[in-house]
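Peer 1: Can you look at this prediction? I've put the sequence above it.
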Amino acid sequence: MQQRAPARVVNAMSVDVEDWFQVWAFEGSGAIARDQWDSLPRRVEANTDRLLGLFADANVKATFFTLGWVAERHPSLIRRIVEQGHELASHGWNHTRADAQTPDEFRADIRRTKRALEAAGETEVVGYRAATFSIGPKNPWAFEVLAEEGYRYDSSTYPVKHDFYGDVHAPREPHQRGGLLEVPMTTCVRMGKTLPASGGGWFRLLPYGISRSNMRRVVDGERRPAVFYFHPWEIDADQPRVANINWKTRVRHYTGLGHMERKLQRLVRDFAWDRMDRVFLEPR
């Protein structure tokens, strides 16, 4: 009897909806202060609309982890995200790191954001991703607070070593934590080392073949879904250049912007994709 080919693994596509001036490296270096944000040109709506078009062309549904700050200023964008069948999820109010907040401050932040997103999108918000993957050993209480505030899953841990984030001791696979499902960013193992395989800056900096191969090790080798993420500003080669930043931040932020959209078009063809909630919360 001929054996059936294994079912294709469906992966989770996600977008962290923030504008070009809201990245933590700019604030952390003192290059852009929060009180400047409203005076800077906003490009997040146009860039996100480009992504909605890219996903529509590929028949891909995704999860948009969105700042409350963005939703407050661009409610029509939030409605378009939902109307086109994508999942709306929380990225916190204004990109404040979760490990820089007290438990009470964190609770107020995620509650305010959830309410604003649900009002703008007229849909339930059950997912959360902290700014700069900032839930880890410093703030394990955050998982319970998220569950208490009505979230069903979190995607804020990254089991790698990085100067801004990362928890090398965190599990690589989805697991229950504090009353909700924790979905870590995808990593692969090569020669005994855990390497990032989730997108973002790594996807822009590395040749596409390496990124695809790293994901294949998880999707085909481990037979489990991968999580991919990126930001709307990463397809925007014409965004303003910030002058007073160091070389590392400059390389990380601006390298590969002009090629990102074409790489994404290849990615959505090479793998199967869906929303975070459908991939991880709904049994297949």
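Peer 2: Happy to help now that I have it. Numbering: from 1, shown residues only.
Peer 1: For the rest of this, base every contact and every neighbour count on C-alpha atoms.
Peer 2: OK.
Peer 1: separation between the nearest residue to Gly200 once chain neighbours are set aside and Leu264?
Peer 2: Once flanking residues are discounted, Gly200 sits nearest to Phe230: 4.5 Å by Cα to Cα, 6 or more residues apart in numbering. Distance, Phe230 to Leu264, by Cα to Cα, to the nearest Å: 10 Å.
Peer 1: Same question for Phe228.
Peer 2: For Phe228, the distance to Leu264 - Cα to Cα - is 10 Å.
Peer 1: what about the helices in the stretch 1-150 of the chain?
Peer 2: In the stretch 1-150 of the chain, the helices defined using DSSP state H, counting those that start in this stretch lie at 24-28, 44-58, 68-73, 75-83, 103-121, 141-148.
Peer 1: Show me which residues of the first one are buried.
Peer 2: It stands for helix 24-28. Trp24, Ala25, Phe26 (16 or more other Cα atoms under 10 Å).
Peer 1: so which of these comes closest to Arg115?
Peer 2: Nearest to Arg115 among the buried residues of helix 24-28, counting by Cα to Cα, is Trp24 at 23.8 Å.
Peer 1: follow-up on the earlier one: nearest to Ile210, of the buried residues of helix 24-28?
Peer 2: Closest to Ile210, out of all of those and judged by Cα to Cα, is Ala25, at 25.4 Å.
Peer 1: A further structure is provided below for comparison with the first:
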Amino acid sequence: MNEKSSWVIDELLNSNYKYDSSIIPAKTSMYGMPQAPKSPYMISNSNLDKDNDNGKLIEFPLLVTKFLGKTIPAAGGFYLRTLPLKIIKNAIKSYERKEIPGSFYIHSWELTPELIPKIKLPTKNHFITFHKIEKTFSKMEKLLNEFEFTRFDSYISKIHN
């Protein structure tokens, strides 16, 4: 998500969503809001990158880490497939020490690469979409076996009790 797609926040609220996980507090060539908090905050369509007292949607920013001195996503997709597992585990451990939920995601198509039609894409998009796609399931499985994960609604209930 970025300023051009901020209208989505209002659509989520109109559809009775309570939380979102679309902000990446890092800058990439495709997306990212490097100034956004790493821990959950209240978001609005006019304030994507900072806590907003008038916000009605809880943003769970995606996991990031430092790599070669730069903050990069470590949450899923290309980064989950490409980064060494040790770097992702260290990012999760760093968030755990700070008591920040480390949100990550998996694209459904990454779990069944044998079923994905290999459509012709520009070279960069092909690389981002398919690089090490066969590693996704095993990496996700290792993370699920090593760390305790929960749902956003369970986390919200826990912090409000």
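Peer 2: Good, I have the coordinates. Because the structure is a prediction, the values reported are computed rather than measured.
Peer 1: Dump the helices of the stretch 1-150 of the first structure to TSV, plus distance to Val268 of the first structure.
Peer 2: Shown next, in TSV, are those (distance: least, Cα to Cα, whole Å):
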stretch	distance to Val268 of the first structure
helix 24-28	27
helix 44-58	7
helix 68-73	26
helix 75-83	18
helix 103-121	25
helix 141-148	31
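Peer 1: Can you check which of the ones you listed gets nearest to Asp274 of the first structure?
Peer 2: Of all the helices of the stretch 1-150 of the first structure, helix 44-58 comes closest under Cα to Cα, at 10.4 Å.
Peer 1: equivalent range in the second structure for the closest one?
Peer 2: Per TM-score structural alignment, helix 44-58 of the first structure has no counterpart in the second structure.
Peer 1: same check, this time on stretch 83-91 of the first structure
Peer 2: So stretch 83-91 of the first structure sits over no part of the second structure, by TM-score structural alignment.
Peer 1: that older thread, relative to Pro207 of the first structure, which of the helices of the stretch 1-150 of the first structure is closest?
Peer 2: helix 44-58 (20.7 Å).
Peer 1: List the buried residues of the closest one.
Peer 2: Val44, Glu45, Asn47, Thr48, Arg50, Leu51, Leu52, Leu54, Phe55.
Peer 1: quick one: contacts for the equivalent of Phe147 of the second structure over in the first structure?
Peer 2: Using TM-score structural alignment, the equivalent of Phe147 of the second structure in the first structure is Phe271. Residues in contact with Phe271 of the first structure (Cα atoms under 8 Å, 6 or more residues apart in numbering) are Val10, Asn11.
Peer 1: 10 Å instead, please
Peer 2: By Cα atoms under 10 Å, 6 or more residues apart in numbering, Phe271 of the first structure lies in contact with Arg8, Val9, Val10, Asn11, Ala12, Arg212, Met215, Arg216, Val219, Ala226.
Peer 1: Contact partners for the most centrally placed residue in the second structure?
Peer 2: Against the mean C-alpha coordinate of the second structure, by Cα atoms, centre = their mean, the closest residue is Leu62 at 3.0 Å. Counting by Cα under 10 Å, 6+ apart, Leu62 of the second structure makes contact with 21-26, 37-40, 73-76, 101-105.
Peer 1: same thing but at 6 Å, please
Peer 2: Contacts here follow Cα atoms under 6 Å, 6 or more residues apart in numbering; on that basis Leu62 of the second structure touches Ile24, Ala75, Ser103, Phe104.
Peer 1: residue range for the longest strand anywhere in the first structure in the second structure?
Peer 2: Longest strand in the first structure by number of residues, with DSSP state E as the criterion: strand 10-17. For strand 10-17 of the first structure, there is no aligned range in the second structure, judged by TM-score structural alignment.
Peer 1: What of stretch 113-126 of the first structure?
Peer 2: Against the second structure, stretch 113-126 of the first structure falls on no residues (TM-score structural alignment).
Peer 1: for stretch 159-169 of the first structure, same thing?
Peer 2: With TM-score structural alignment as the criterion, stretch 159-169 of the first structure aligns to 25-35.
Peer 1: Show me which residues of the matching stretch are buried.
Peer 2: Pro25, Ala26, Gly32, Met33, Pro34.
Peer 1: What residues sit buried inside the lengthiest helix in the second structure?
Peer 2: Secondary structure of the second structure per DSSP state H: the longest helix is helix 85-97. Judged by neighbour count using 16+ other Cα under 10 Å, the buried positions of helix 85-97 of the second structure are Leu85, Ile88, Lys89, Ala91, Ile92, Tyr95.
Peer 1: I'd like those written out as a markdown table, with distance to Asn16 of the second structure added.
Peer 2: Listed next are the buried residues of helix 85-97 of the second structure as a markdown table, based on distance: Cα to Cα, whole Å:
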| residue | distance to Asn16 of the second structure |
| --- | --- |
| Leu85 | 36 |
| Ile88 | 32 |
| Lys89 | 33 |
| Ala91 | 32 |
| Ile92 | 30 |
| Tyr95 | 29 |
